[in-house]
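1. Sequence first, predicted model second:
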Amino acid sequence: MLPTGNDLDNALLVGRVWRPDAAGPSLVTVRSGRVVDITSRQTPTMRDLLERDDLGEYLCKVEGEDLGTLEEISGNSTEGADEGKVHFLSPADLQSIKASGVTFAQSMVERVIEERAAGDPDLAQDIRKKVQSVIGDSLRGIVPGSDKAMQVKAVLLREGLWSQYLEVGIGPDVEVFTKAQPMASVGWGASVGLHPVSRWNNPEPEIVLAIDSKGRIRGAALGNDVNLRDVEGRSALLLGKAKDNNASCAIGPFVRVFDDNYTLDDVRSAELSLKVEGEDGFVLDGHSSMTQISRDPEDIVRQTIGRHHQYPDGFMLFLGTLFAPVQDRDEPGQGFTHKVGDVVSISEANLGELRNTVRLSTECPQWQFGTASLMRNLAGRNLL
C-alpha cells in the first residue's frame, strides 16, 4: 500500500479516513507505519491543508492523534469490512475531480477505434487493423499542436480517418472533463462502479495531481479513471454518462506532497503497473509509462486553471493513461472488459498501491455524504 522507493522514511503522505466516533472524516498522515489524525481548526479539510504555503514544513511538525497501524486501517477499508471502524477514504474532499483524456498516442488510437466501432466491441479488431495500418508509428513522440502534428492531421484527413479524439490528442487544446463531483471519489479498498448499461469497459491506471486554488501542483496520488468504452464510443455527447457515475473513480491511497525528495520530475518518469484479477481466474497485467505522455503535466494544468477558469477549492487532475487493453477475455476479437468482482490493483514505487473491487454503480454504496454534510459535521466538531 505504501510507496517503496525514493526515500520512503521522509515521504510526506496525507489522506483522509472516516472516523465513526466523529461520524465524519479526518485528515491523516503516516508516521513510522502508523496513521495519525492531524485535523485542526486551521486545516479541517484537505482543501485547507493543500492551500498552506508552508505545507511541507507543517506536515513535519504538526502533532496529532494516533489512530492505529496502517495495516489495521487498511484492513478495515476493504469491501465488506466493519464500517464501524476507522477506514480510508479518497484523499480529496472539496476539490473538483477533473480528468484529461487522450494524452497518450497509443490510447488515442484506441479511442478512434471506439468511435469507429460506435461502442460495439465485435467490430473493434477489424477497425484496429485498418487504423493502425494507416497511422502506424506516425504519432510516436509527436508534440500536440506542433507543425509535425498538423502535417499528420492533413494525412489522416486525406485517408478519412480524422477523429475528435485525434483533435484533442495532437491538436493544441487538451481535453479536460469532470470525472466526479467534489466528495464523490472513493478511496483505497472501496468498490468502483460500472454503469449497468455498459458491456465494454476497463480500468485506467493514472497519476492524479493535487492542485490548489492558485494553480500550484502540491503533490500526486494514484487513480483509477474507470472507462466505459461502449458508452463514450457511441457518442462524445455521452461523455458525462460514461464518466460521472456513482463510485466512478478511485484516488489514493494518499497524496504524496512534493518536497526535495519527490517532485514533478518523479511524476514525469513514473512507471505504473496494473493487475486485474477476476473471480473467473482471469488475470490481466498492464503498464503505463508517464515518459510516453504527449503533453507535459504542467501544460495540462495551465490549460485547466487560469484567468479563464478558477477553482477556489482546488482540484484533482487525472493525467490520462498509456494503457489500452486489447487482450481477449471471452470471445476472440472482443478484447478485454470488466466482470463484476474484478480486483484492480494499480501501483507505482513512489506512490504505493491503490486497490479496488469492481461492482455495478447501482450496487456500490450510495454517495450520501456531500459538502453540506461535511460542513455540518465539522461545525459540530468545533472545527470551523
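-> Yep, that arrived.

2. can we go C-alpha only for contacts and neighbour counts from here?
-> Noted.

3. Am I right that Ser71 is in a strand?
-> Not quite, residue 71 is Glu, not Ser. No. Using DSSP: H, G, I helix; E, B strand; the rest coil, the assignment for Glu71 is helix, not a strand.

4. ok, now how distant is His87 from Ile73?
-> Note on His87: its distance to Ile73, by Cα to Cα, to the nearest Å, is 5 Å.

5. Asn224: what secondary structure?
-> Under three-state DSSP, Asn224 comes out as strand.

6. That one is in contact with Pro205, isn't it?
-> Yes. Contact criterion Cα atoms under 8 Å: Asn224 and Pro205 qualify, at 5.1 Å.

7. Overlap in contacts, these two.
-> Residues touching both Asn224 and Pro205 (Cα atoms under 8 Å, 6 or more residues apart in numbering) are Ile346.

8. three-state assignment of Ile251?
-> Here Ile251 is strand, with the state taken from three-state DSSP.

9. Comparison target below:
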Amino acid sequence: MELDRDGLYLGRVWREGIGPCVVTLRDGRLRDVTSRAFPTLSALLAAEDIPEACAGGEEIGPIGEWEAMSLEAAARRDAGASRLLAPCDLQVVKACGVTFARSMIERVIEERAGGDPSRAEAIRARVGAVVGERLRDLVPGSAAAAEVRAVLQAEGLWSQYLEVGIGPDAEVFTKCPPMAAVGWGAEVGLHPVSRWNNPEPEVVLAVDPRGRVRGATLGNDVNLRDVEGRSALLLGKAKDNNASAAIGPFLRLFDRSFGIEDVRRLDLTLLVEGEGGYRMEGRSSMAEISRDPLDLVAQAMGRHHQYPDGMMLYLGTLFAPVEDRDAPGQGFTHHPGDRVTIAAPGLGTLVNRVALATEAPEWTFGLGALMRNLAQRGLL
C-alpha cells in the first residue's frame, strides 16, 4: 500500500467471529485498539489526544495478510470473513461536487447531452470554444466569476453545474448513510440501469463532531454520468447505491508529518484495468481545486448543520474520462470486473473491483447491528 513509516494510520477491520474492530497500522502491522472508551472509530476521532487514546492494543497480523483475506472475502462475497473495512463507522458520508474547473465542464456536457454519451463530443467542442481557459483560475463567488457568469448566460450556456462551480455556494450532498461505505478490496457497485459511468478518485477528509479535520484518506465516488445527466434531481440515484462509496485503505491522522497543507498539494493517480488487457490511466491534482478543502468543510458542517458523530467528506475530483472504450463517440464506461486502483503519496492505495450494485454483497450490517454487536462484546 506504500504507506509512510512516520504516519499513524487508523482503520477498521472485520474479525471473523467477532465483528467490526478499530485498528491502528504502524510498521506494516495492525493492532486492534477497540475499547470500551473508544468502541468506534468516530469516538476515537473525537478524542483530544488520539495517539494516546489508541496506544497499545492487540496485534492481529501484518497488513499483507489482511489484504489477502480481503480479496478472498470479496471473491467469495463472504460478509462474515475477516477483511478490511472502510475507515469510518458512525460518521455520515458527505461529498462535494463540481469543485474542479475541468470536471465542471464535463458536468455541463452531461447535462446538455441529457445523459447520451453519443452527443457529448459535439457539445464538448462547442462549450470549449466559448469557455476556453477562462474558468481555470476563477475564485468561486468573486466579481470575476460573476462576469464570466454573465458571458455564459449571454451564450445560452449557463448551467446549474456552473452555478455551484463558480458561484458562492458549493455542492454538498450525502454520498451514503453511516456504515454503508465499502473498504479496500471490496466490490464497488453500479446501478444496473446505467450505461455511462466512471470512477472518481478523491481525497476524503475525516471531520470530528466539533468540525476539526483529524485526517485524510482516499475515496472512489462512483458516478453514473447518464443518470445525473438526465436530471440533477436524480443525483441520489446516480450517487447512492449499494457499494457505490469506497473509502480507504486507512485514515492518516494529521500530525507533524502530514496535515492539510499536504492535502492541498496531493496528486492522485487512477488506473482502471479490464478484460482483454484494457487499461485507462488518469490523475487528479488537489492543487487545481477551485475551493479550499477547509471552505468545503465549513460549507458542509457548522452552526447551520451539526454532525454529532462527525462526517467523512469527499472533496471532488479533477478526473473526467473522455476517451472512447467501446465505440467511437461513446466515451468511457465501466465494465463489470474492472479493477480500479486509486493512489496518493502518504495515503496509500485503494483497490476495488467493479460489479453491479445488485450483485455486490447486500448492505445488512447497519447502525442497529453495530450497537447490538458492541453491546454483546461488553463495549457499550
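-> Perfect, I can see it now. The structure presented is a predicted model; accordingly, all values stated were derived computationally and were not measured.

10. TM value for the aligned chains?
-> The TM-score (TM-score structural alignment, normalised by the length of structure 2) is 0.98; 377 aligned residues with a Cα RMSD of 1.0 Å.

11. still on that earlier bit, so between His87 and Ile73 of structure 1, which is more surrounded?
-> His87 (26 against 18; other Cα atoms under 10 Å).

12. Return the distance of the residue mapped onto Ala243 of structure 2 from structure 1 relative to Ala180 of structure 1.
-> Alignment note: Ala243 of structure 2 maps to Ala247 in structure 1; criterion TM-score structural alignment. Using Cα to Cα, we find Ala247 of structure 1 at a distance of 9 Å from Ala180 of structure 1.

13. So for those two, which sits in the more crowded spot?
-> In this comparison of Ala247 of structure 1 against Ala180, neighbours counted by other Cα under 10 Å, the higher total goes to Ala247 at 28 against 25.

14. from what I can see that one touches Gly187, true?
-> No. With the criterion set as Cα under 8 Å, Ala247 of structure 1 and Gly187 do not qualify as a contacting pair; they are 9.5 Å apart.

15. can you map out the helices along structure 2?
-> Secondary structure of structure 2 by DSSP state H: the helices cover 41-45, 50-53, 63-76, 101-113, 120-131, 143-154, 160-166, 225-230, 235-239, 260-265, 293-300, 367-376.

16. Ok, which of these comes nearest Gly329 of structure 2?
-> helix 120-131 (6.5 Å; Cα to Cα).

17. Which residue range of structure 1 does the closest one align onto?
-> Counting by TM-score structural alignment, helix 120-131 of structure 2 falls onto residues 124-135 of structure 1.

18. Next: stretch 327-347 of structure 2.
-> Structural correspondence for stretch 327-347 of structure 2: residues 331-351 of structure 1, per TM-score structural alignment.

19. Quick one: distance of the matching stretch to the chain centre.
-> Here the centre of mass of C-alpha atoms in stretch 331-351 of structure 1, compared against the chain's by Cα atoms, centre = their mean, to the nearest Å, lies 14 Å away.

20. And stretch 319-335 of structure 1, by the same measure?
-> Here stretch 319-335 of structure 1 shows a centroid-to-chain-centroid distance of 18 Å under the convention Cα atoms, centre = their mean.

21. Then stretch 61-75 of structure 1?
-> On the basis of Cα atoms, centre = their mean, stretch 61-75 of structure 1 is displaced by 24 Å from the centre of the chain it belongs to.

22. cool, stretch 62-75 of structure 2 as well?
-> The offset between the C-alpha centroid of stretch 62-75 of structure 2 and the centroid of the whole chain comes to 21 Å, using Cα atoms, centre = their mean.

23. Ok, stretch 129-149 of structure 2 next?
-> Distance of stretch 129-149 of structure 2 from its chain centroid, counting by Cα atoms, centre = their mean, is 27 Å.

24. Mind listing what's buried along it?
-> Neighbour counts using 16 or more other Cα atoms under 10 Å place 131, 135, 138-141, 145-146, 148-149 of stretch 129-149 of structure 2 among the buried residues.

25. do the same with stretch 356-370 of structure 1
-> For stretch 356-370 of structure 1, burial by neighbour count (16+ other Cα under 10 Å) applies to 356-361, 363-364.

26. and if you look at stretch 289-309 of structure 1?
-> For stretch 289-309 of structure 1, the buried set under the neighbour-count rule, 16+ other Cα under 10 Å, comprises 289-290, 292-295, 297, 300-301, 304-305.

27. I would like the range of structure 2 that aligns with that stretch, please.
-> Structural correspondence for stretch 289-309 of structure 1: residues 285-305 of structure 2, per TM-score structural alignment.

28. Run through who's touching the matching stretch.
-> Residues external to stretch 285-305 of structure 2 that are found in contact with it (Cα under 8 Å, 6+ apart): 94, 96, 99-101, 136-140, 165, 169-170, 172, 211, 263-268, 307, 313, 315, 318.

29. Trace stretch 157-177 of structure 1 over to structure 2 and give me the residue numbers.
-> The counterpart of stretch 157-177 of structure 1 in structure 2, counting by TM-score structural alignment, spans residues 153-173.

30. What's the end-to-end length of the matching stretch?
-> One end of stretch 153-173 of structure 2 to the other measures 26 Å (Cα to Cα).

31. do the same with stretch 156-164 of structure 2
-> The separation between the terminal residues of stretch 156-164 of structure 2, taken as Cα to Cα, is 17 Å.

32. repeat for stretch 261-275 of structure 1
-> Taking Cα to Cα, stretch 261-275 of structure 1 runs 27 Å from one end to the other.

33. what range in structure 2 does that stretch sit on?
-> Stretch 261-275 of structure 1 covers residues 257-271 of structure 2 once aligned (TM-score structural alignment).

34. which of the residues in that stretch are buried?
-> Per 16+ other Cα under 10 Å, stretch 257-271 of structure 2 contains these buried residues: 258-260, 263-264, 266-271.
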